[in-house]
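**Q** my questions concern the predicted model and sequence given below.
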Amino acid sequence: MALSPKTKYNIKRILPFGVIWLILGALFLTVEHLALGNQKNALNSAIKLQPDVVLFALTGVTIIGLLVGCIEVLVLRPLFDRKNFATKIISKFFIYFFFFLIVILITYPIAASIEMDISIWDQKVRNRYFDFFLSVTNLSAMIQLGFSLIVSLLYSEISNNVGQNVLLNFFTGKYHKPVVENRIFMFVDMKDSTTIAEQLGTEEYFKFLRSYYGAFSNAIVKNHGEVYQYVGDEIVITWTLKNGLRDNNCIQCFFDMKSDLYKKGHMYLKKFNMQPDFKAALHFGQVTTGEIGVLKKDIFFTGDVLNTTARILGLCSTYKEDILLSKALAHKIMLDNNYSFKALGEHRLKGKAAIVEIVSLLKNP
């Protein structure tokens, strides 16, 4: 059975935790091996670094990293989403601290039994564990685990703020040199945002916006979209041309966003006494993608397609349509019986010399 886009998305968020812990675990074991040399100076409580023990240790820390990733992504991140940075880090650190005590309680006797080649239930293993618990070796292990945890939590916060794909692209250097690629862009603009902002006031409007954007998350992930940027009440979503056309992801995303927002309508009416709605425009074209910035790095797209899409969005009000596309993009989309296009003619967009043909998109009953 194929994995759902959301499951794939969560797996991509969790795997880096396992990689972080594996790399740091290997680093700590290497440093320990170099420090101990032939291990004549090793404490009795220290596990000798035999090949099978090293394999067990690296497998163990990777599994711990993946468990931390699962807990972080699926449980703790949603719970602490609205907390400040310091509260998140400190609270999570103590939660994981008790988790690590349990992990060490389980894993150390296993490692000791492997090294001594005896049963885990042997009295010698229990004696070894008690010696370990009160030793500097235990303190060293906790420091190593604590350091790995801090790195993991910092990674989690950074990826949550800049975006998983953006952070991965920085690490891999994908856009260190500018890359020319074809992309689809969807500009999404809230309707009547000025009126809503005036009625709600600054603080309530911010809460309204945060909830409004949050309602789109599942639809964007489900349809393989990437959030390029938030600009006030506008969100820009992008796809590589291949991902956007596959299964009509770029247009299905729009309707899924509409559906998810509609389902939360009663919540908006109850909490804010109004229900948000939006319009959108889609176009595709060639962009140059690369890292930009000195004081703050970002992945930046530049190309005529962005300006053109923004101009098409402005026509939504003119035609009283919720979604408009360039005819060039419409020609590339293989519609099924659920959708149909309606031609709206040629337009010379503001600031553009070339004429662009526009179509609206209807979802058939």
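**A** Noted; the coordinates are in hand. Residues are numbered from 1 along each chain as shown.
**Q** from here on, contacts and neighbour counts on C-alpha atoms
**A** Noted.
**Q** what's around His347, how many residues?
**A** 14 (other CA atoms under 10 Å).
**Q** surely it is in a strand?
**A** Yes: using DSSP: H, G, I helix; E, B strand; the rest coil, the assignment for His347 is a strand.
**Q** quick one: contacts for it?
**A** Residues in contact with His347 (CA atoms under 8 Å, 6 or more residues apart in numbering) are 355-358.
**Q** out of those residues, who has the most neighbours?
**A** Using other CA under 10 Å as the neighbour criterion, Ile358 leads the contacts of His347 with 24 neighbours.
**Q** distance of that residue from Leu313?
**A** According to CA to CA, to the nearest Å, Ile358 stands 11 Å off from Leu313.
**Q** overlap in contacts, these two.
**A** Common neighbours of Ile358 and Leu313 (CA under 8 Å, 6+ apart) are Leu324.
**Q** and the contacts of His347 as TSV, adding secondary structure and distance to Gly173?
**A** Shown next, in TSV, are the contacts of His347 (DSSP: H, G, I helix; E, B strand; the rest coil; distance: CA to CA, whole Å):
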residue	secondary structure	distance to Gly173
Ile355	strand	37
Val356	strand	35
Glu357	strand	37
Ile358	strand	37
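**Q** from the residues you listed, pick the one nearest Val294.
**A** Nearest to Val294 among those: Val356, at 36.0 Å, using CA to CA.
**Q** show me the contacts for that closest one.
**A** Applying CA under 8 Å, 6+ apart, the residues near Val356 are 326-327, 346-349.
**Q** another structure for you, compare them:
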Amino acid sequence: MVPELKLKVQHILLIIGMGLLFGLLYNFLYYPHTFTEYAEAGSISLLIGLMVGILEEFVFKKLFQSIRFLFVLLIRTLIYSLLTSVILSFVLSFETASVENISYMGAVKEYLAGPLFERDFLFSFSFILLMLFITEVILLIGRANFLRLILGLYHQPHEISRIFMFLDLKGSTTIAEKLSNKTFSAFIRDYFFDISDAIMMFKGEIYQYAGDGVIVVWPLGSNNDNCIRSFYKMVEIIERKRKIYLVKYGVVPQFKAGIHTGKVIVTSVGKLKKEIVYHGDVLNTTSRIEGKCSELNQDLLVSGDMLSCIKHADDLAVEEKGEIELKGKRNKLRLYGIKLVSQHSAAVLRPQLY
């Protein structure tokens, strides 16, 4: 399955799972002793979850990107609640028409005018509002961080091994000078939005947005080349949307990255605002590696430590750049440029301003 489609399917399945939870909770509260009602509620919930999942992934994902959070939350909740109530009205009215021997439309009118519609709508609205709010919080701080904060995993400092990527936009100062502040902000938002799928596809986690840069983190494990493949998936996605960027902004985002790995301390900090942070020299070193990309004419540089963690793959071309002195570091560090063989001839052009 195509990675982009696989990611969307995973998100839709997650929403379907939430829909099933909605159906079970609804049935438990209102029909706790009837098994057939549970089966029926499960079927209805699957349908509702599927419809909501498709709308979220293919309609609303970018449609409301620049609209205020609270307004978007209420609009989506209202739409999904009405959709749920309509589906429930058709299903429940069919049963009422059969039992009471009345016309189907008569049963629909009876349901809409009765207390059941109000009950079902309020239940749907409350559940969906909570579900969407939690989803937005997860998007804000990251799924992994959300679970860690809920479980209290990092209230005390822990030492762990992680892979870090520092991703930086090329020519950002020049682009900012050519565009207005508002247009440049929209450009950055679109750029961050478009590369996010490439990060999620390859199991990365956005640690921080820093101006026009992004810090991405991966656990150290069996698929350590995910960071490399994620970078080139970003290149592919942006190149695919090249014409859109040129029409909208007159410039295509180009970027460079440094990747390094090592041990860091992870802990939660803050009183007014809780945040999970990483402390250690690895982050500073990764930043310095990224800073050498322009000097060494490379889009992607990795450290020797990082390269030693990556399994040999025929589609990865490695070029040694030698031992390089990094600013603020005593010892030189051996750096390597890495390219996907299939993309040697698809080098991304530098920003073109019109």
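**A** That came through fine. Here the structure is a predicted model, which means the values were calculated and not measured.
**Q** what's the TM-score for these two chains?
**A** Scored against TM-score structural alignment, normalised by the length of structure 2, the superposed chains reach a TM-score of 0.81; 341 aligned residues with a CA RMSD of 3.2 Å.
**Q** follow-up on the earlier one: and the buried ones among the contacts of Val356 of structure 1, selectable in ChimeraX?
**A** A single ChimeraX command selects the buried members of these (16 or more other CA atoms under 10 Å):
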select :326,327,349
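**Q** take the contacts of Val356 of structure 1 and write them to a markdown table, including distance to Ile64 of structure 1.
**A** Shown next, in a markdown table, are the contacts of Val356 of structure 1 (distance: CA to CA, whole Å):
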| residue | distance to Ile64 of structure 1 |
| --- | --- |
| Ser326 | 49 |
| Lys327 | 51 |
| Glu346 | 59 |
| His347 | 58 |
| Arg348 | 58 |
| Leu349 | 55 |
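**Q** any idea how far Phe133 of structure 2 lies from Ile79 of structure 2?
**A** Using CA to CA, which is the criterion applied here, Phe133 of structure 2 is 15 Å from Ile79 of structure 2.
**Q** so which of these two has more stuff around it?
**A** More neighbours surround Phe133 than the other of Phe133 of structure 2 and Ile79, with 17 against 13 (other CA under 10 Å).
**Q** is it true that that one touches Leu73?
**A** Yes: counting by CA atoms under 8 Å, Phe133 of structure 2 does reach Leu73; the two are 7.2 Å apart.
**Q** ok, and the closest non-adjacent residue to Asp212 of structure 2?
**A** Leu169 (6.1 Å; CA to CA, 6 or more residues apart in numbering).
**Q** what's the match for that neighbour in structure 1?
**A** When structure 1 is aligned by TM-score structural alignment, Leu169 of structure 2 is paired with Met190.
**Q** wait, what's in contact with that match?
**A** Taking CA under 8 Å, 6+ apart, one finds 233-234, 276-279 in contact with Met190 of structure 1.
**Q** just give me the match in structure 2 for Asn161 of structure 1.
**A** Looks like Asn161 of structure 1 aligns to Leu140 there (TM-score structural alignment).
**Q** how much space separates its match from Phe146 of structure 2?
**A** Separation of Leu140 of structure 2 from Phe146 of structure 2 (CA to CA) stands at 9 Å.
**Q** which neighbours do these two share?
**A** Common neighbours of Leu140 of structure 2 and Phe146 (CA under 8 Å, 6+ apart) do not exist.
**Q** who has more neighbours, those two?
**A** Ranked by neighbour count (other CA under 10 Å), Leu140 of structure 2 and Phe146 place Phe146 first, with 18 against 11.
**Q** list the contacts of the more buried one.
**A** For Phe146 of structure 2, counting by CA under 8 Å, 6+ apart, the contacting residues are 137-138.
**Q** name the element it belongs to?
**A** Applying DSSP states H and E as the criterion places Phe146 of structure 2 in helix 143-151.
**Q** quick one: the strands in the stretch 151-300 of structure 2, in order.
**A** 158-169, 205-210, 213-219, 255-269, 275-279, 300-303 (DSSP state E, counting those that start in this stretch).
**Q** check the ones you listed for me and report the most buried one.
**A** Comparing the strands of the stretch 151-300 of structure 2 by mean neighbour count (mean count of other CA atoms under 10 Å), strand 300-303 ranks first with a mean of 26.
**Q** report the mean deviation for it after fitting onto structure 1.
**A** When structure 1 is overlaid, strand 300-303 of structure 2 sits 1.0 Å from its aligned residues on average, using mean CA distance after the TM-score superposition for structure 1.
**Q** what's downstream of that strand, the next helix or strand?
**A** Downstream of strand 300-303 of structure 2, the first helix or strand assigned by DSSP H and E is helix 304-307.
**Q** which part of structure 1 lines up with that next one?
**A** Going by TM-score structural alignment: helix 304-307 of structure 2 matches residues 327-330.
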